[in-house]
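>>> With the input below, show me the fold.
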Amino acid sequence: MFESEILENGFMEGDKEHSNSSFAEVDPGKPASLTWQRRLDNEGNALSSFSLSLKEMIHMAPIGVRLWRYIREETAKGKGIIINPFVRRPVTSCHGVPLGGIGAGSIGRSYIGEFQRWQLFPRICEEKPVLANQFSVFVSRSKGEKYSTVLIPRSPELLKENEVSGIESWDWNLNGHNSTYHALFPRAWTVYEGEPDPDLKIVCRQISPFIPHNYKESSFPVSVFTFSLHNTGKTTADVTLLFTWANSVGGLSGFSGQHTNSKMTMRDGVRGVLLHHKTANGLPPVTFAVATREIDGIQVSECPCFVISAWIL
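As a prediction, the model looks like this:
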């Protein structure tokens, strides 16, 4: 039995990170004390399935027929169906904290780092990840050592499905043995302990802003990622973080055409790229904004477009 009180922010009473002030500074490089955790090389649990017996099928037949008729009528009118029990969906146990998720859509993220389960429009859910959406890291040290990798473990099955794009040529060197995912909605942390550089600890913190008394903007599928680096080696390290994002709303939408990207510059050193997506099938257009802030010691560069097969990491 716990004697300490569990606080709303996930820390235990008495933790140094906690303060009575709502404006207390939080160390983004340290996960909360109470989180759901999973190592990145964990393959997940196989979810059990079930089937109906003959007696159950007979009992459920009337409602099944009514649902089938309703779905057929709505489809004939060109309307989407919110719940369709006749469509088989992929079921996995790899889901993590999504980007957004309390109103105006969300983009899911697996615990290994894939951006998947796209729910940006009513009644539409694209389950599969867009592999071009990745964080990658490059490390070079003063004595000549160099390390680079995409920051998710290699998935031979997914790479095989996307081999036409050329994405298998990227550096998929992370094995995930020493990396751990921590989740506490609406936050998540991924701690890369000595991967890819054995003397470098990288912590990625993800948070979807929730603004008190502002449901509209809190409901957006928005997330902020911060990276903290801890160099335990005896030499200095130059670290480059790369974030790639496809102009896509999931599925094959990235190939529908007429999408445009453009650079943007805002005040306080904020720079980034706007990705204007001309959505097909009568759905409204979408604009993604990917941006970061340039401060002392951190240089920012942006590239509005690139060819996946030519982007050799």
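
>>> alpha carbons only for contacts and neighbour counts from here, please
OK.

>>> And the host helix or strand of residue 201, what does it pack against?
Of the helices and strands defined by DSSP states H and E, residue 201 is found in strand 200-207. On a contact count with 3 or more C-alpha pairs under 8 Å, 6 or more residues apart in numbering; DSSP states H and E, strand 200-207 meets strand 187-193, strand 224-231.

>>> Run a quick neighbour tally on residue 76.
10 (other C-alpha atoms under 10 Å).

>>> what residues are up against it?
By C-alpha atoms under 8 Å, 6 or more residues apart in numbering, the contact set of residue 76 is empty.

>>> Residue 179 versus that one, what's the distance?
49 Å (C-alpha to C-alpha, to the nearest Å).

>>> can you point me to the longest helix in the chain?
Longest helix of the chain, by residue count under DSSP state H: helix 54-76.

>>> hang on, the earlier thing: return the most buried member of the helices and strands packed on strand 200-207.
Highest mean neighbour count of the helices and strands packed on strand 200-207: strand 187-193, a mean of 24 (counted as mean count of other C-alpha atoms under 10 Å).

>>> for that strand, packing partners?
Short answer (3+ C-alpha pairs under 8 Å, 6+ apart): strand 187-193 packs on strand 179-184, strand 200-207.

>>> go with 10 Å
Secondary-structure packing of strand 187-193 (3 or more C-alpha pairs under 10 Å, 6 or more residues apart in numbering; DSSP states H and E): strand 36-39, strand 179-184, strand 200-207, strand 224-231.

>>> Distance to residue 99 added to the ones you listed, as TSV?
Formatted as TSV, these follow (distance: least, C-alpha to C-alpha, whole Å):
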stretch	distance to residue 99
strand 36-39	17
strand 179-184	12
strand 200-207	8
strand 224-231	9
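
>>> ok and the strand holding residue 201 relative to strand 187-193, angle-wise?
170 degrees (axes from the mean of the first three to the mean of the last three C-alpha atoms, to 10 degrees).

>>> that older thread, downstream neighbour of the longest helix of the chain in the secondary structure list?
Of the helices and strands lying after helix 54-76 in sequence (DSSP H and E), the nearest is strand 99-100.

>>> And the helix or strand following that following strand, what does it pack against?
From strand 99-100 onward toward the C-terminus, using DSSP H and E, the following helix or strand is strand 106-109. The contact analysis (3+ C-alpha pairs under 10 Å, 6+ apart) places strand 106-109 against strand 99-100, strand 115-121, strand 124-126.

>>> structure for this one too, so we can compare:
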Amino acid sequence: MALNLQRVLTLKQLRLVSVLGRELNLSRCADILHSTQPAASRALAQLEDQLQVILFQRTTKRMVPTVAGLSLIQHAHRVLAEIDLAEEDLLGLSGGVSAEMRVGVLSAFSPEVLARAMARSREILPEVLLITQMQSLEVLYEQLLDGRLDLMLAHAELRVDLNLVEVTPLYEEHSTILAGAGHRLHKKKKITWTDLAQEAWVLPPPQTPLRPKIDRMLSVHRNGDRSRQGPDVQTDSSLLALSLIGQTPMLWAIAHQQAKQFQVTAQVQALRAPAELLSGPMCCFRLREERLKTQQSIFMGCLRDSAQSLAA
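Sure, this is the predicted structure:
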């Protein structure tokens, strides 16, 4: 039996079912709906006739919902609650109410994707203040769980509780190894891991996903006397790392989208590594238990559009 409820049901009928399911009394239901008991009774009978099911068993004292009635009551509550939320959002947007959206961003996330998404969302949501902050992955995740962030933009290397967090993939990312434009390895047609391991490196902090990959590569392939190359250094500053590889023959591994930006604006170039040290999706994380607000939904849509244009 096809009911086609979208064409049959009205909001007035859903309100009737919702209130009657809560009050279980036709007289009180009619008072709440500013109607009369006979009119409410006729409306219920008409609805049951349309649906061809009995929603409530009538007794002299109260109404008892049937299994079908219980099902429709739950759906009516849900639909009416969503309409109330839509009204709240629309009133806020039309009234020009200022709001904030806090987005935590891992430094490896593509600045181009983020900038395009922010530029587009500013056009759609002129009254929403976008606040971005960059922290380590562990700090960002902790702030997301505590409700201090609305969204988190990071890679999928982080182990999360999927019962708490919803993860939306945005684009595929991989690592790139950068060196100064004059580095001797640019002249080699085929670069090996041993070649790369013998050089001095600008290392990311230990808690980053790239660091264990680099450490493993160096421990396996680094050998011999390296006194000429000098020691490795560690920093969490991209600007410092960029200056170091521009002034010394050191190597630096970062996300490919960031590397593209640096190659345009600085005297550095990507090396032809034997393979990628790290690859995987960059994602948007949000709390499952939190209602998806209008501004969050719009910004996530802008992120997806921006990521797709990047891949095109």
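
>>> Quick check: TM-score for this pair?
Once superposed, chain against chain, the TM-score is 0.25 (TM-score structural alignment, normalised by the length of the second structure); 144 aligned residues with a C-alpha RMSD of 7.2 Å.

>>> still on that earlier bit, present the helices and strands packed on strand 200-207 of the first structure as CSV; the columns should include distance to residue 125 of the first structure.
Shown next, in CSV, are those (distance: least, C-alpha to C-alpha, whole Å):
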stretch, distance to residue 125 of the first structure
strand 187-193, 22
strand 224-231, 23
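
>>> picking up where we left off before, check which residues of the longest helix of the first structure are buried.
The neighbour-count check on helix 54-76 of the first structure (16 or more other C-alpha atoms under 10 Å) flags 67, 71 as buried.

>>> Just give me the longest helix of the second structure.
Max-length helix for the second structure by DSSP H is helix 67-94.

>>> For that helix, which residues meet the burial criterion?
Applying 16+ other C-alpha under 10 Å to helix 67-94 of the second structure flags 69-70, 72-73, 76-77, 89, 93 as buried.

>>> Report the two of the residues you listed separated the most.
Greatest spatial distance in the buried residues of helix 67-94 of the second structure: 69 and 93, 36.0 Å, computed using C-alpha to C-alpha.

>>> Reformat the buried residues of helix 67-94 of the second structure as CSV; add distance to residue 287 of the second structure.
Output for the buried residues of helix 67-94 of the second structure, formatted as CSV (distance: C-alpha to C-alpha, whole Å):
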residue, distance to residue 287 of the second structure
69, 32
70, 30
72, 28
73, 28
76, 25
77, 23
89, 19
93, 23
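
>>> buried stuff in the helix or strand just after the longest helix of the second structure?
Using DSSP H and E, the next helix or strand after helix 67-94 of the second structure towards the C-terminus is strand 99-105. Neighbour counts over strand 99-105 of the second structure (16+ other C-alpha under 10 Å) mark 101-105 as buried.

>>> Now do strand 99-105 of the second structure: which elements does it pack against?
Under the contact criterion of 3+ C-alpha pairs under 10 Å, 6+ apart, strand 99-105 of the second structure touches strand 128-134, helix 137-145, strand 151-155, strand 279-287, helix 294-311.

>>> Quick check: which of these is buried the most?
Highest mean neighbour count of these: strand 151-155, a mean of 25 (counted as mean count of other C-alpha under 10 Å).

>>> Which secondary structure elements does that strand sit against?
Applying 3+ C-alpha pairs under 10 Å, 6+ apart, one finds that strand 151-155 of the second structure contacts strand 99-105, strand 128-134, helix 137-145, strand 165-180, strand 279-287, helix 294-311.

>>> could you redo the ones you listed as CSV and give each row distance to residue 197 of the second structure?
Shown next, in CSV, are those (distance: least, C-alpha to C-alpha, whole Å):
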stretch, distance to residue 197 of the second structure
strand 99-105, 30
strand 128-134, 30
helix 137-145, 27
strand 165-180, 12
strand 279-287, 20
helix 294-311, 31
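
>>> closest one to residue 6 of the second structure among the ones you listed?
helix 294-311 (23.7 Å).

>>> Near residue 240 of the second structure, how many other residues are there?
12.

>>> relative to strand 165-180, how tilted is the helix or strand harbouring it?
Assessed by DSSP H and E, residue 240 of the second structure sits inside helix 238-247. Orientation note: helix 238-247 of the second structure sits at an angle of 30 degrees relative to strand 165-180 (the same axes, to 10 degrees).

>>> Let me know which of the helices and strands packed on strand 151-155 of the second structure is the nearest to residue 234 of the second structure.
Nearest of these (C-alpha to C-alpha): strand 165-180, 15.3 Å.

>>> so residue 263 of the first structure sits in a strand?
Yes - Residue 263 of the first structure: assigned to a strand according to DSSP: H, G, I helix; E, B strand; the rest coil.

>>> So what's the residue count around it?
As a burial measure, residue 263 of the first structure scores 16 neighbours (other C-alpha under 10 Å).

>>> That one reaches residue 288, doesn't it?
No - if you go by C-alpha atoms under 10 Å, residue 263 of the first structure and residue 288 don't touch, sitting 11.8 Å apart.

>>> Need the residues touching each of the two.
Common contact partners of residue 263 of the first structure and residue 288 (C-alpha atoms under 10 Å, 6 or more residues apart in numbering): 273-275.

>>> who wins for most neighbours among those?
Counting neighbours by other C-alpha under 10 Å, the top entry in these is residue 275, with 22 neighbours.

>>> Now that residue. Nearest residue, chain neighbours left out?
In this structure, residue 275 of the first structure finds its nearest non-sequential neighbour in residue 261, 4.4 Å apart by C-alpha to C-alpha, 6 or more residues apart in numbering.

>>> ok, that neighbour to residue 134 of the first structure distance?
Taken as C-alpha to C-alpha, the span from residue 261 of the first structure to residue 134 of the first structure is 18 Å.

>>> Kindly report the same for residue 109 of the first structure.
11 Å.

>>> where do the contact lists of those two overlap?
Listed as contacting both residue 109 of the first structure and residue 134 by C-alpha under 10 Å, 6+ apart are residue 115.

>>> Roughly how far does residue 109 of the first structure sit from residue 117 of the first structure?
From residue 109 of the first structure to residue 117 of the first structure the distance is 7 Å (C-alpha to C-alpha).

>>> more neighbours, the two?
Set residue 109 of the first structure next to residue 117 and count neighbours by other C-alpha under 10 Å: residue 117 wins out with 23 against 19.
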